[in-house]
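Undergrad: Show me how the following folds:
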Amino acid sequence: MFHVKQSSSTSTAGYGVDTPLARELADLTARRRALESVTVGFDGPTRVFTISNQKGGVGKTTTAVNIGAAMADLGAKVLVIDLDPQGNASTALGVPHTADLRSIYDVLISDVPLADVVQESPESPNLLCAPSTIHLAGAEIELVSQVAREHRLRTALNDYLAAHPADVVIIDCPPSLGLLTINAFTAATEVMIPIQCEYYALEGLSQLLGNIRMIQKHLNPDLTMSTILLTMFDGRTRLAQQVAEEVRGHFPHEVLDTVIPRSVRVSEAPSFGQTVIAYDGQSVGAVAYREAAVEIARRASENEKGH
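TA: Take a look at the predicted model:
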């Protein structure tokens, strides 16, 4: 599905490294150059990720839009489905989502085809978004009476992909286990969990894993927890290092080597209706998300070779 080629990493020699700041700048420059030499080919079936964590404030939406933008930048056709009533993913992708527009709400409740609500992000023709509107806040209650209420997103997505192929679908969930999140789990093939590198990082994770097992048993046996991404990482603190070690100890195969640092640019970008990839693609946060996207692709390629 994913084929990654990368030249040998750029040497940091010759930068006159003699201070921590100089070393950081040299490292960032080397990482930028390494990314310039990466090429990724996409083929095979669509990968459908749901980005989930019941704990709020862990960078869930930020991860959804920036991984999506980074994948699109690598050449993938990406669809981001904003399933959170707050609509933050739609905002970050620069896609209109006012109450008078058709949205993912109409897909779930009124059987409107997904193709009728999907919009192209101004950032890239490869980056599409099915926006959320405020109407989605009432969808949890309205879905209760719907036929096949847990499968409505899956059905709509399968119909869409049959006519509009995509390489990657990313579903941004609300931070709760209601019918919206269950629809996302049922439609997805993989779960990506962002974990904040602070106190209580693993709080609620056991419940989330229990919910995933429940979905696997009753609704979607193909669902796997494939990826954990450490976010808001501050390498200067002992706490962040300890949290990272603890999470890697529990999930050695799922945690990406790439970590997402705390970054002003990442925080600023949504206020301009952009991902950090478009807002400041050379910043440390953008570089980290691009590296994470490449690593996700590389792991998929290695797994395919292993099979």
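
Undergrad: hey, let's count contacts and neighbours off CA atoms from now on
TA: Noted.

Undergrad: Could you identify the longest helix within this protein?
TA: helix 284-306 (DSSP state H).

Undergrad: Buried residues in it, which are they?
TA: 284-301 (16 or more other CA atoms under 10 Å).

Undergrad: again, but for stretch 252-260
TA: Buried, per 16+ other CA under 10 Å, within stretch 252-260: Glu254, Val255, Leu256, Thr258, Val259, Ile260.

Undergrad: Let's have those residues in a markdown table, adding distance to His135.
TA: Shown next, in a markdown table, are the buried residues of stretch 252-260 (distance: CA to CA, whole Å):
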| residue | distance to His135 |
| --- | --- |
| Glu254 | 35 |
| Val255 | 35 |
| Leu256 | 35 |
| Thr258 | 36 |
| Val259 | 35 |
| Ile260 | 32 |
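
Undergrad: Narrow those to those in helices?
TA: Using DSSP H, no member of these falls in helices.

Undergrad: Tell me which of these fall in strands.
TA: Val255, Leu256, Thr258, Val259, Ile260 (DSSP state E).

Undergrad: who's in contact with the third one?
TA: Okay, so that is Thr258. If you count contacts by CA atoms under 8 Å, 6 or more residues apart in numbering, Thr258 has them with Leu229, Leu230, Ala288, Glu291, Ala292, Glu295.

Undergrad: how about a cut-off of 7 Å?
TA: Contact analysis of Thr258 by CA atoms under 7 Å, 6 or more residues apart in numbering lists Ala288, Glu291, Ala292.

Undergrad: So the first one versus Ile215, what's the distance?
TA: Distance, Ala288 to Ile215, by CA to CA, to the nearest Å: 31 Å.

Undergrad: ditto for the last one
TA: Computed as CA to CA, the Ala292 to Ile215 distance reads 27 Å.

Undergrad: The second one now?
TA: The span separating Glu291 from Ile215 equals 30 Å under the rule CA to CA.

Undergrad: Can you tell me the closest non-neighbouring residue to Glu291?
TA: Closest residue to Glu291 apart from its sequence neighbours, by CA to CA, 6 or more residues apart in numbering: Thr258 at 6.6 Å.

Undergrad: ok, which stretches of the stretch 51-200 of the chain are helices?
TA: With DSSP state H, counting those that start in this stretch as the criterion, the stretch 51-200 of the chain has helices at 60-73, 88-92, 104-110, 139-143, 152-163, 179-187.

Undergrad: next up, for comparison:
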Amino acid sequence: MFLTKQTKVIAICNQKGGVGKTTTALNFGVGLANEGKKVLLIDCDPQGDLTTALGWRNTDELSVTLADKLVEYIEERNKNPTNGILHHKENIDLLPANLDLSALELSLVNTMSRETVLKGYVNSIKTAYDYVVIDCMPSLSVLTVNALVAADSVIIPVQSQFLAAKGMTQLVKTISKVKRQINPSLKIDGILLTLVDGRTNLSKSTKEAIVNDYGKYLKIFDTQIPMGIKAAETAISGKSIFAYDKNSKVAKAYVDFTKEVLKLERKEKNRLQSEQAR
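TA: Just a heads-up that it's a prediction; the model follows:
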């Protein structure tokens, strides 16, 4: 198995549903794979939308899911951590989820160091990958906190609507609290505007509001993900937007977004190397 010295763990997070979070996790993950990166996607949502979107429809029939791996870690039975990881034909791996994860979340309340369980498991497998992308559930639950503790950074997809943007305040507070109390290296890579309808004044005014409210201390990605029926159809096909309709505007946007993230990382690495050389 190909080993890397550094692995970046990214949580795709927003407590509001319907903002293109799973679509972003899927297409960003495949976008990274298309750039030659070894990628693991983790479905951290009991609804299993990411698992379903990648073609595994009957999630209840999966023999091993994220819930099983976390239980194994808690009970110190994590001898074969990669067992249950699925391989998708678009050259990405997936650790799937189903409703068993919801039951596990309840039991986590009484687990020692409950916020760090996912981090412990991820650390046991991440050296096989360049990137681990975690698709969080649409709530600020103990599972979401686990994802934030496991992550190096967060990407926040925000639907280009006023109410979606308004709900970001609590999310940013939660991320700041996790950074302060548990994961001091956690940072926000940026805010990604999704489901953008460039024809409407609403989309324009929403972006302006986000820039005004958060632009001084958070990056707003230059790339915007347009609204498109093709993106919605991919969930039925079990493919990424690249395999489903590579010439669509949404596919081009996710290519641009992936390149933008990689470019930012290269800049950050160069900056750190420069500081260390002084």
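
Undergrad: average gap between the longest helix of the first structure and the second structure?
TA: Compared with the second structure after the fit, helix 284-306 of the first structure shows a mean deviation of 1.0 Å (mean CA distance after the TM-score superposition for the first structure).

Undergrad: Where does that helix end up in the second structure?
TA: Aligned using TM-score structural alignment, helix 284-306 of the first structure spans residues 249-271 in the second structure.

Undergrad: Trace the residue nearest to Glu291 of the first structure over to the second structure, please.
TA: Residue pairing (TM-score structural alignment): Thr258 of the first structure is matched to Thr223 of the second structure.

Undergrad: just to revisit the earlier point, how close does the residue nearest to Glu291 of the first structure get to Ser90 of the first structure?
TA: Counting by CA to CA - Thr258 of the first structure and Ser90 of the first structure are separated by 25 Å.

Undergrad: do Gly59 of the first structure as well
TA: 15 Å.

Undergrad: Ignoring the adjacent residues along the chain, who's closest to Ala244 of the first structure?
TA: Closest to Ala244 of the first structure by CA to CA, 6+ apart is Cys197, at 6.6 Å.

Undergrad: which stretches of the first structure form strands?
TA: 2-5, 39-42, 47-51, 78-82, 119-120, 127-130, 168-172, 190-196, 224-233, 255-261.

Undergrad: Give the aligned range of the longest one in the second structure.
TA: The aligned range for strand 224-233 of the first structure in the second structure is 187-196, by TM-score structural alignment.

Undergrad: Residues touching that stretch, excluding its own?
TA: Against stretch 187-196 of the second structure from outside (CA under 7 Å, 6+ apart): 19-20, 152-160, 203, 218-221, 224-227.

Undergrad: from the chain's centre, how far out does it sit?
TA: Put simply, stretch 187-196 of the second structure sits 11 Å off its chain's centre (CA atoms, centre = their mean, to the nearest Å).

Undergrad: Give me the aligned partner of the residue nearest to Ala244 of the first structure over in the second structure.
TA: Looks like Cys197 of the first structure aligns to Ser160 there (TM-score structural alignment).

Undergrad: still on that earlier bit, for the residue nearest to Ala244 of the first structure, give its distance to Arg236 of the first structure.
TA: Taking CA to CA, one finds Cys197 of the first structure at 12 Å from Arg236 of the first structure.

Undergrad: Between those two, point out the one with more neighbours.
TA: Set side by side, Cys197 of the first structure and Arg236 show more neighbours around Cys197, with 27 against 8, by other CA atoms under 10 Å.

Undergrad: burial of Ala277 of the second structure, as a residue count?
TA: Around Ala277 of the second structure there are 7 residues (other CA under 10 Å).

Undergrad: again, but for Thr174 of the second structure
TA: Neighbours of Thr174 of the second structure (other CA under 10 Å): 16.

Undergrad: Show me what it lines up with in the first structure.
TA: So, by TM-score structural alignment, Thr174 of the second structure is matched to Asn211.

Undergrad: From Asn220 of the first structure, how far out is that match?
TA: Counting by CA to CA, the gap from Asn211 of the first structure to Asn220 of the first structure is 12 Å.

Undergrad: hmm, back to that, more neighbours: which of Gly59 and Ser90 of the first structure?
TA: Neighbours were counted for Gly59 of the first structure and for Ser90 using other CA under 10 Å; Ser90 has more, 30 against 22.

Undergrad: now that one, nearest residue through space, not along the chain?
TA: Pro131 is the one closest to Ser90 of the first structure (CA to CA, 6+ apart), at 5.3 Å.

Undergrad: what residues are up against that neighbour?
TA: So Pro131 of the first structure contacts Ile81, Asp82, Gly87, Ser90, His97, Ser103, Ile104 (CA under 7 Å, 6+ apart).

Undergrad: Pull the most distant pair out of the residues you listed.
TA: Ile81 and His97 (12.3 Å; CA to CA).

Undergrad: Which one's more surrounded, the two?
TA: Using other CA under 10 Å, the more surrounded residue of Ile81 of the first structure and His97 is Ile81, with 28 against 19.

Undergrad: corresponding residue for the more buried one in the second structure?
TA: By TM-score structural alignment, Ile81 of the first structure lines up with Ile42.

Undergrad: Contacts only, for that match.
TA: Leu94, Leu95, Pro96, Val133, Ile134, Asp135.

Undergrad: Please tell me how far it sits from Asn270 of the second structure.
TA: From Ile42 of the second structure to Asn270 of the second structure the distance is 29 Å (CA to CA).

Undergrad: so Met227 of the second structure makes contact with Asp197?
TA: Yes - using CA atoms under 7 Å, Met227 of the second structure is in contact with Asp197, at 5.7 Å.
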